[in-house]
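Chemist: Got a sequence here, can you model it:
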Amino acid sequence: MADVTTPHRRSPKSHNMMKNMFRESDDESSSSDDEDDEEDGDPRDKEGLSAVPPHADNDDTMAYTGLCHDFQVFLRQDRKKGIAHQLWPAATFLSHYLEQHVETLLPPGTSVLELGAGIGLCGLVCYKLHATSVVLTDLPVAMSLLDTNVLLNAVEPGEQIPSTKQSVRPMVLSWGNEGELAAVLATMDKSSQWVCVAADCVYWEALFEPFFHTVRALVVDHHVDVILAHVKRWKKDERFFKMCRKHMQVIQLVEDVSLELQEHTQDHHRVIKRIYRLTAKV
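Modeler: Presented below is the predicted three-dimensional model:
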C-alpha cells in the first residue's frame, strides 16, 4: 500500500452539515431509467435529516440470518437517534450479494474496510464470511452502537477472535477528513488484500464530494476496490457516479427493481437497487 496521499479537506460548512445530519436525538453507460422522474425519497433525503420512521419508539435487536451460509449477525439499532443508528435496505442487499459471491469478492486472506458502517451489518457479515480483518468506520456518534454490535457478535473491539486470526475494529472516519483516513490506513495490514464495502452512502448531495474524495483516495491512491450498494432515489445521484467515472472504472455488477411498501405512506413504490465495483483505471 502506498503512502497516504492527502485527499480533499472537508469544508467547515460541510462538517457542520454532517454533524447536524448525524446528531444523536452499471456499467459506464447510463441505465434506461436515468431519464425518469425522481424516485420517492426516504427520510434522510429531506431537510432536518434526523427524521425517523414513525414506529421507531424503542431500541430493538434483530438477527440477520445468512442467505446461503450458516451464520447469524445480531444487531441493535436505535432509530430515534437518527440515520446512523438504523439498518437501511442497501445494507441487506449488499450483504446478500457478498454471500452469493464470496469466492470472488472475499477470497481467503481478504480484509475489509467499511465506509459509513452505521450499525455494522455489511462489515460483520464479512467477518462471518471469514474476512481476515474488518475495520468498521463511521462518524463519532455511531461508535457506541458499533461497539455494542461488535460485542453482540462475540468480538472484542480491536481484538483478535479467540482461536482465529480475525479482528474487528470500529474506527472514526468522516468522509473527506485526511487525518482520520490516514489513521485508518495506518491500521490496515499491508500484507493483506483489502476491499472496501459501502451501502447507502450516496443519498445527500452535500456529501457527494466528501464521500467521493475518500473513495477516490482509496481506489486511485491505494488500489483498494470499492463495492458500493446504492438505492436510486434522485436523478441527482448520478452526479456522484459521473465524478467517479472521471477518475475510476465504474462497473455495475447487478440491478434489482422491485415494488416495495413504503413505510411512511403504506403505498407501493418502485425501488431500484444497484451494486457497483469501483476500481483504478488501467
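Chemist: all contacts plus neighbour counts: C-alpha atoms, from now on.
Modeler: Will do.
Chemist: Mind jotting down where the helices sit in this structure?
Modeler: 12-21, 89-100, 102-105, 121-128, 143-152, 178-187, 208-216, 222, 237-247 (DSSP state H).
Chemist: Comparing these, which comes out most buried?
Modeler: helix 121-128 (a mean of 25; mean count of other Cα atoms under 10 Å).
Chemist: contacting residues around it?
Modeler: Under the criterion Cα atoms under 8 Å, 6 or more residues apart in numbering, residues 71, 73, 75, 87, 91-92, 94-95, 98, 106, 112-114, 117, 133-136, 150, 166, 168, 197-199 lie in contact with helix 121-128.
Chemist: Using neighbour counts, give me the buried entries of these.
Modeler: 73, 75, 87, 91-92, 94-95, 98, 106, 112-114, 117, 133-136, 150, 166, 168, 197-199 (16 or more other Cα atoms under 10 Å).
Chemist: Of these, which belong to strands?
Modeler: 73, 75, 112-114, 133-136, 168, 197-199 (DSSP state E).
Chemist: give me every residue that touches the residue most central in space within the chain.
Modeler: Geometric centre of the chain, nearest residue: Ala198, 2.6 Å, by Cα atoms, centre = their mean. Residues in contact with Ala198 (Cα under 8 Å, 6+ apart) are 114-117, 122, 226-229.
Chemist: one more to line up against the first:
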Amino acid sequence: MGRGTGWAVWDASVTLAHWLQHISVEQRLQLLPPGKAFLELGSGTGIAGLSAAACLDQGYAHLSDLPSVLPALRHNVQLNPAVSSRVSVVPCDWESVGREALPAAPYALVIAADCVWLEALVQPFINALLTATGPKSKVLLAHQCRSQRVDDAFFPRLAAAFKVEPVSQRPGEPERGAIDLYLCERLE
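Modeler: Presented below is the predicted three-dimensional model:
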C-alpha cells in the first residue's frame, strides 16, 4: 500500500514553481510584500513551497500538510539550505484548521497545487483558505481538472469568497499541459 498523495510530486506543483521562476521581481513583490509570510496548503514533498521560498526571497514560508507527511517535508526543507532558515513546517488538517494552527494568519499569500480532486475535499479546502486569508490576501492556485463534478462544486465556492483570475502563460515558461493557474484575491 502506498503512502498517500502527500508523498508524490504532482505536475501542478512543478507548473506553479515554473511560473514563479518566470515572473518579474515587481510581480514577486506584488504577490508577497517584503517581510511577510506565505502559506502553502497541502505541501506534500514541498516542491512548490520550496521553489516559492527561493523565488519570493523577500519573505518567509510556512509549508503545511497532514502530520503524517511532515517528517519527509522537514527532510526536504533541510536539503535546501539556501531557503531553510526562512521556511517553517506546520501541521494543517483542513478538516479542523483554526487560526491558532496557522502562525501568521491572515497570510498575504497562500499557494496550493493540485489540492482538490475529490468532492469531499472541496469545503474543507475552502474553509482552510478562508481561515488562512484576510481581505486582499492572494491565493495562487495550480489546478488540474480530474472531475468536472468536483470543479462544478469547487469553483463557485471559491468565487463566492475570492476574485478568481486565470493566469496566462509567461514567455519562456514550460508548457502547462492540463494544469491551469489562477490568481485569486480575497473579497472584503
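Chemist: TM value for the aligned chains?
Modeler: TM-score of the superposed chains, computed with TM-score structural alignment, normalised by the length of structure 2, equals 0.83; 177 aligned residues with a Cα RMSD of 2.6 Å.
Chemist: So what does Lys138 of structure 2 match up with in structure 1?
Modeler: With the correspondence set by TM-score structural alignment, Lys138 of structure 2 lines up against Asp225 in structure 1.
Chemist: any idea how far Lys281 of structure 1 is from its match?
Modeler: 11 Å (Cα to Cα, to the nearest Å).
Chemist: Please apply the same query to Gln249 of structure 1.
Modeler: 5 Å.
Chemist: likewise Val195 of structure 1?
Modeler: Distance from Val195 of structure 1 to Lys281 of structure 1, by Cα to Cα: 16 Å.
Chemist: Also Pro12 of structure 1?
Modeler: With Cα to Cα as the criterion, Pro12 of structure 1 and Lys281 of structure 1 are 32 Å apart.
Chemist: what's the answer for Leu129 of structure 1, then?
Modeler: Distance from Leu129 of structure 1 to Lys281 of structure 1, by Cα to Cα: 28 Å.
Chemist: And these two? Which one has more around it.
Modeler: Leu129 (20 against 13; other Cα atoms under 10 Å).
Chemist: That one reaches Gln100, doesn't it?
Modeler: No: if you go by Cα atoms under 8 Å, Leu129 of structure 1 and Gln100 don't touch, sitting 10.8 Å apart.
Chemist: So for Gln249 and Lys281 of structure 1, which residues contact both of them?
Modeler: Counting by Cα under 8 Å, 6+ apart, nothing touches both Gln249 of structure 1 and Lys281.
Chemist: OK, contacts around Glu188 of structure 2?
Modeler: Here Glu188 of structure 2 is in contact with 134-136 (Cα under 8 Å, 6+ apart).
Chemist: swap in Ile111 of structure 2?
Modeler: 38-41, 49, 139-141.
Chemist: repeat that for 10 Å
Modeler: 13, 16, 38-43, 48-49, 52, 63, 129, 138-142, 183 (Cα atoms under 10 Å, 6 or more residues apart in numbering).
Chemist: can you tell me how far Pro170 of structure 1 sits from Lys246 of structure 1?
Modeler: 31 Å.
Chemist: contacting residues for Ala8 of structure 2?
Modeler: 44-47.
Chemist: so stretch 203-211 of structure 1 corresponds to what in structure 2?
Modeler: Going by TM-score structural alignment: stretch 203-211 of structure 1 matches residues 117-125.
Chemist: now that stretch, how far from the centre of its chain.
Modeler: Here stretch 117-125 of structure 2 shows a centroid-to-chain-centroid distance of 15 Å under the convention Cα atoms, centre = their mean, to the nearest Å.
Chemist: same thing with stretch 54-68 of structure 2?
Modeler: The answer for stretch 54-68 of structure 2 is 9 Å, by Cα atoms, centre = their mean.
Chemist: cool, stretch 146-158 of structure 2 as well?
Modeler: On Cα atoms, centre = their mean, the centre of stretch 146-158 of structure 2 falls 17 Å from that of its chain.
Chemist: Ok, stretch 64-74 of structure 2 next?
Modeler: 15 Å.
Chemist: picking that back up, between Asp225 and Lys281 of structure 1, which contacts overlap?
Modeler: With Cα under 10 Å, 6+ apart as the test, Asp225 of structure 1 and Lys281 both reach 219, 248-249.
Chemist: export those to JSON lines and tack on distance to Ala183 of structure 1 and neighbour count?
Modeler: Listed next are the shared contacts of Asp225 and Lys281 of structure 1 as JSON lines, based on distance: Cα to Cα, whole Å; neighbours: other Cα atoms under 10 Å:
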{"residue": "Val219", "distance to Ala183 of structure 1": "17", "neighbour count": "22"}
{"residue": "Met248", "distance to Ala183 of structure 1": "24", "neighbour count": "21"}
{"residue": "Gln249", "distance to Ala183 of structure 1": "26", "neighbour count": "19"}
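Chemist: any chance of the residues you listed in CSV, plus distance to Glu180 of structure 1?
Modeler: Listed next are those as CSV, based on distance: Cα to Cα, whole Å:
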residue, distance to Glu180 of structure 1
Val219, 17
Met248, 23
Gln249, 25
